Structures are given as structure tokens and as C-alpha cells.
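In: Make a model of this:
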Amino acid sequence: MRNATLALLALSAATIATSVGSSPAAAYDYPYCLQGRGIGIPGDCSYASYNQCLAAASGRGLYCNVNPRFAFGQQPRMRIYRDY
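Out: Next comes the predicted model:
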């Protein structure tokens, strides 16, 4: 009985150590977005290929478009100087 308890304790400790040590999934902007009524802009941008996006849009009255965050990236902010 004691061996079973120790084995269970070791297994649970290993599970906790694995979940604490792993890093969260990195955010990634995929190149295609599913857009349409009820989804908004830029929409559901979780498609790596245009065909994947078209398959998800099929029969739903939705369409696929290029992800603007992927296409244009982070634009540098420019400071506007004015002479008054």
C-alpha cells in the first residue's frame, strides 16, 4: 500500500512539474482570416492556407481574406511635429 501511495505521489509531482515548466503557446498571426456577418474584422485568423479557410467558410456564407496584421505587420509609429 505504501509503494502505491509513493508511486501516485511521484506521478502527481511529475505532472505538476511538467505543467509548471512548460511555456504557454506563442501567439501567431496566420495569413488568412475568415470574415463575414457575425464574425467581424479582421475575423477568425486561424488559417495557415487559403484552402483551409475556404473549407471552413463553405456553406456558411462567409469569405476568406488576407490577415492585415500578417500582411502589414506592426507599423512604426511616427511622431507628428507641428508648428503653430
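In: For the rest of this, base every contact and every neighbour count on C-alpha atoms.
Out: Noted.
In: isn't residue 48 right next to residue 32, touching?
Out: Yes. Counting by Cα atoms under 8 Å, residue 32 is a contact partner of residue 48 at 6.5 Å.
In: okay, these two: which has more neighbours?
Out: Higher neighbour count among residue 48 and residue 32: residue 32, with 26 against 13, using other Cα atoms under 10 Å.
In: Here is a second sequence; please produce its structure as well for comparison:
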Amino acid sequence: MRRLQSTVPVLAAVALACLASIAPASADQYDYPWCAQGPSFGYPGQCMYQTYAQCQASISGQYLACGENPRFLFREQAQPRQPQRRYRRIDHD
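Out: Presented below is the predicted three-dimensional model:
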């Protein structure tokens, strides 16, 4: 019985630690090309729209605007490109 009483708090602590490490998925984890921008959002805004039309429909009636996501636009520039190897065929006759 004593063994069970000491095991339960340990298992509860492990379960609590596992649950605390789980982060919910959010739209902010993805870089979509269009952002809702305005005074209530920080820069670059709420970037969760795949098309300009989606963004426009979402901000309709609010004091917001749609703008392009700079993280999406400049993503390719931030990643250095690997130089391509060029092969030349040499014929040995």
C-alpha cells in the first residue's frame, strides 16, 4: 500500500510535465502570403490567409487592411542557395 501511495504522485507529476510540453497548433506557425494589418495587430499582422480575397473577406467591416507577408516574400532570399554542380563530358577516343 505504501508503494502505491508513493507511485501515484510521481505518475501525476510525469503526466503533468507531458501535458505542459504540448503546444497547441496555431495559424501563426505557418507563413501564409497575406496578412490582416491594423492597429490591433503587431507587424506584419495576422498572416493566416492564402489569398488576397480571403483576407479581404475576413477584414470586411473592420479598421484593417490586407498586406503581403514579408516573411513569405523573402523566405527564399533568407535561405542560401546551394551552387549547382556543372558536369562536362570528356570523350576519350
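In: TM-score for the pair, please.
Out: Overlay of the two chains. TM-score (TM-score structural alignment, normalised by the length of the first structure): 0.55; 54 aligned residues with a Cα RMSD of 2.4 Å.
In: Would you mind finding the match for residue 36 of the first structure in the second structure?
Out: By TM-score structural alignment, residue 36 of the first structure lines up with residue 38 in the second structure.
In: check contacts around that match.
Out: Applying Cα atoms under 8 Å, 6 or more residues apart in numbering to residue 38 of the second structure gives the contacts 45, 63-65.
In: Residue 32 of the second structure versus residue 49 of the second structure, what's the distance?
Out: Separation of residue 49 of the second structure from residue 32 of the second structure (Cα to Cα, to the nearest Å): 6 Å.
In: What about residue 47 of the second structure, how many residues nearby?
Out: 26.
In: so when I look at it, I'm seeing a strand, right?
Out: Yes. Assessed by DSSP: H, G, I helix; E, B strand; the rest coil, residue 47 of the second structure belongs to a strand.
In: Quickly note the distance from it to residue 36 of the second structure.
Out: Taken as Cα to Cα, the span from residue 47 of the second structure to residue 36 of the second structure is 6 Å.
In: Equivalent analysis for residue 18 of the second structure, please.
Out: 34 Å.
In: more crowded one of those two?
Out: The neighbour comparison of residue 18 of the second structure against residue 36 (other Cα under 10 Å) goes to residue 36, with 25 against 10.
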